[in-house]
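Engineer: pasting a predicted model and its sequence here:
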Amino acid sequence: MKASRAEIERTLDRPSDSVRCILLHGPDDAGSRALSERLAKAMGADAERIDLDGATLAKDPALLSDEAASTSLFGGARWIRVRANGDEVTEAVEALLAAPQAGNPVVVIAGALKPASKLLKLALASPAMPAFASYAPEGREADQMVAGLGAALGLRIAPNIARRIFDAAAGDRAIVVQELEKIASFLDAGEGPPREVDAAVLDAIGAGEGESSSGALADAVLTGAARPAVEELKQLAESGEDGIPLIRAMLRRLLQLAALRADADRTSLAEATKAVFFKDKDVVAAELRRWNAPDLAMLVDRITAAQARLMESGSAGAVTASQELLTIARAAAGRGR
């Protein structure tokens, strides 16, 4: 059953026996994880969480329904969180939906799924399996997301400041939260009136600079700067950042570009990039000149597939990510400016 955001939030906030499984999918993996935390909160701090992965359930499909029907070792609440890679958990979820009883809520975080996905089709056909797709927020929605997260920490954030923070985090909700927590600590926020976050605060603590290390890599790749891309990969590897985080950063940038490309096709390049942080405007415009809408859609599919491969057990993450990104960089270099 396809659910709206309001519907999926109600389902997560108030678990019901009528719901066997909740499917959270879409390219914004951080958004899906954030939604799953609503279920964690609803179940209570003392609830037992069982974590399962797609590879395990692909080998033992009955395990999911067994865990859903089992009682907690400690006699309290219990719920199951599944990290899936595409359709590998379809048989396990089918068994769960067909089981005579379940009892424990199950949430599946599946990443980006194509319309032909067997798991997605299963969810859409079942009233006991609401499904919601998360996409990286854009424009005003992104600003409101940052402002809302900041308000919970005692911060008041204007739209232009929210956009700086969002762009610096490359749209990753988890990174946005980390930045906001750093700002809240700096301003000693939390009690009393909300603390105003302005450009001086961001400059003072180095937040909202408009470009993260992984963002610099994505820009080098998409503008065809192969040599700088190699150097960025080396530096990121030395700092321990490789594999899936880099692919996800690239996917976030591509989704941003796809939205801007659609705006540019409707209006103009200048109009579409008007809201882009000024330090990023030139490189974003260069990327949009290189890639048209169909090509960006192809890259989104390609990076989504690469992410799925990386999540498979035993995949050589760093090597796979580097090879994929450098292949795109070489293709971008052949496109000119």
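Structural biologist: It's in. As the structure is a prediction and not an experimental result, all values here were calculated from the model. Numbering: from 1, shown residues only.

Engineer: rest of the way, CA atoms for contacts and neighbours
Structural biologist: Will do.

Engineer: packing partners for the helix or strand where Gln235 lies?
Structural biologist: Using DSSP states H and E, the element containing Gln235 is helix 226-238. Here helix 226-238 touches helix 213-222, helix 317-333, going by 3 or more CA pairs under 8 Å, 6 or more residues apart in numbering; DSSP states H and E.

Engineer: quickly compare these and say which is most buried.
Structural biologist: Among the helices and strands packed on helix 226-238, helix 213-222 has the highest mean neighbour count (mean count of other CA atoms under 10 Å), at a mean of 23.

Engineer: could you check the angle helix 317-333 makes with it?
Structural biologist: Interaxial angle, helix 213-222 versus helix 317-333 (axes from the mean of the first three to the mean of the last three CA atoms, to 10 degrees): 40 degrees.

Engineer: chain center to helix 213-222: distance?
Structural biologist: Here helix 213-222 is found 17 Å from its chain centre; the criterion is CA atoms, centre = their mean, to the nearest Å.

Engineer: mind giving me the packing neighbours of that helix?
Structural biologist: If contacts are counted by 3+ CA pairs under 8 Å, 6+ apart, helix 213-222 sits against helix 226-238, helix 244-266, helix 281-290, helix 317-333.

Engineer: list the contacts of that helix.
Structural biologist: 170, 226, 228-229, 232-233, 236, 246, 249-250, 253, 283-284, 287, 325-326, 328-330, 332 (CA atoms under 8 Å, 6 or more residues apart in numbering).

Engineer: presented hereafter is structure B, for comparison with structure A:
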Amino acid sequence: MAAERVGNPVVAIAPTVKSTAKIVKLAIDSPRAMAFACYAPTAQDAERLATTIAGENGLRPAPGVARRLVDTTGGDRAVISREIEKLALYLDAAPDRPADLDHHALDAVGADLGDAEMSRAIDAVIEGRVDDLGAELAVLEEAGTSPIPWLRQLVRRLIALADMRGEIDRGDSVDAVMKRHRVFFKEEASTARSLRRWTPVMLATAIQRVRTAERAIMASGNAGGVVAEAAVVALSQAIARRN
């Protein structure tokens, strides 16, 4: 911070640092830095957020609807927003023509996607099972949910593989790395295969492509779920060719 010019900005994430810590005071006192405190929302905060976003889209949530929205989206603000936009379109609601958002609307078009469904699609991508991926994507589309949750879960899986692959490239054995990362014993065989198939360059490229797809879906006037589907099918095909 004493330098007049630097090559890149730096972001330090320190969840356990207190406001009285020296590094926080240093950032506050410096004209070249800032300290910003973020707090994870409580369940009530998330429900209020869902209610507010619904109101901005011309929806009046019935009792319990905001909680269902939070539960089915994992409290993710971006996903909540997309679900509410979908519900507003379904109910033909807008700020100038408000409509009641009840549980029947959620049952009709709301997200009802479990971890198992997302995991099957992600496994198909990682393992290059293109035919299976088509069927799993159809299940996800039928659920009517935003692709954002499973795209983010896919990124987390790719990052975990990248971390393990880096340790292997530094000389550690596959078994030792999987044990260190506490890979579930039923997933050891598939994880070992993935670590052999995915190169560091492929993992870095895949992470970038999935994140690009997520940003594209969150942009206004986007093409919808086809953006995510095209990205993951391309990744699955690339791995299938390596097999």
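Structural biologist: Here it is on my side, so go on. Every value quoted in this text rests on a predicted model; they were computed, and no experiment measured them.

Engineer: between the helices and strands packed on helix 213-222 of the first structure, which gets nearest to Arg140 of the first structure?
Structural biologist: Minimum separation from Arg140 of the first structure across these (CA to CA) falls at helix 244-266, 13.1 Å.

Engineer: was I right to think Ala55 of the first structure contacts Glu312?
Structural biologist: Yes. Assessed by CA atoms under 8 Å, Ala55 of the first structure is found in contact with Glu312 at 7.3 Å.

Engineer: contacts only, for the aligned partner of Pro147 of the second structure in the first structure.
Structural biologist: Aligned by TM-score structural alignment, Pro147 of the second structure pairs with Gly243 of the first structure. Gly243 of the first structure sits next to Leu310, Gly317, Ala318, Val319, Thr320, Ala321, Ser322 when contact means CA under 8 Å, 6+ apart.

Engineer: closest to Pro294 of the first structure among those?
Structural biologist: Nearest to Pro294 of the first structure, judged by CA to CA, of the contacts of Gly243 of the first structure is Ala321 at 22.4 Å.

Engineer: trace the closest one over to the second structure, please.
Structural biologist: The alignment partner of Ala321 of the first structure in the second structure, by TM-score structural alignment, is Ala228.

Engineer: tell me how far its match lies from Gly221 of the second structure.
Structural biologist: As for Ala228 of the second structure, its distance to Gly221 of the second structure is 15 Å (criterion: CA to CA, to the nearest Å).

Engineer: ok, back up a step: PyMOL command to pick out the buried ones of the contacts of helix 213-222 of the first structure?
Structural biologist: To isolate the buried members of these in PyMOL, using 16 or more other CA atoms under 10 Å:
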select buried, resi 170+226+229+232+233+236+246+249+250+253+283+284+287+325+326+328+329+330+332
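
Engineer: tell me what the one helix or strand Asp107 of the second structure maps to is packed against?
Structural biologist: Taking DSSP H and E as the definition, one finds Asp107 of the second structure inside helix 103-109. Packed against helix 103-109 of the second structure by the contact rule (3+ CA pairs under 8 Å, 6+ apart) you find helix 77-90.

Engineer: the helix it packs on: which residues count as buried?
Structural biologist: Those would be Val79, Ile80, Ser81, Arg82, Glu83, Ile84, Glu85, Lys86, Leu87, Ala88, for helix 77-90 of the second structure by 16+ other CA under 10 Å.

Engineer: could you do stretch 214-227 of the second structure as well?
Structural biologist: Residues of stretch 214-227 of the second structure classed as buried: Glu214, Ala216, Ile217, Met218, Gly225, Val227 (neighbour count, 16+ other CA under 10 Å).
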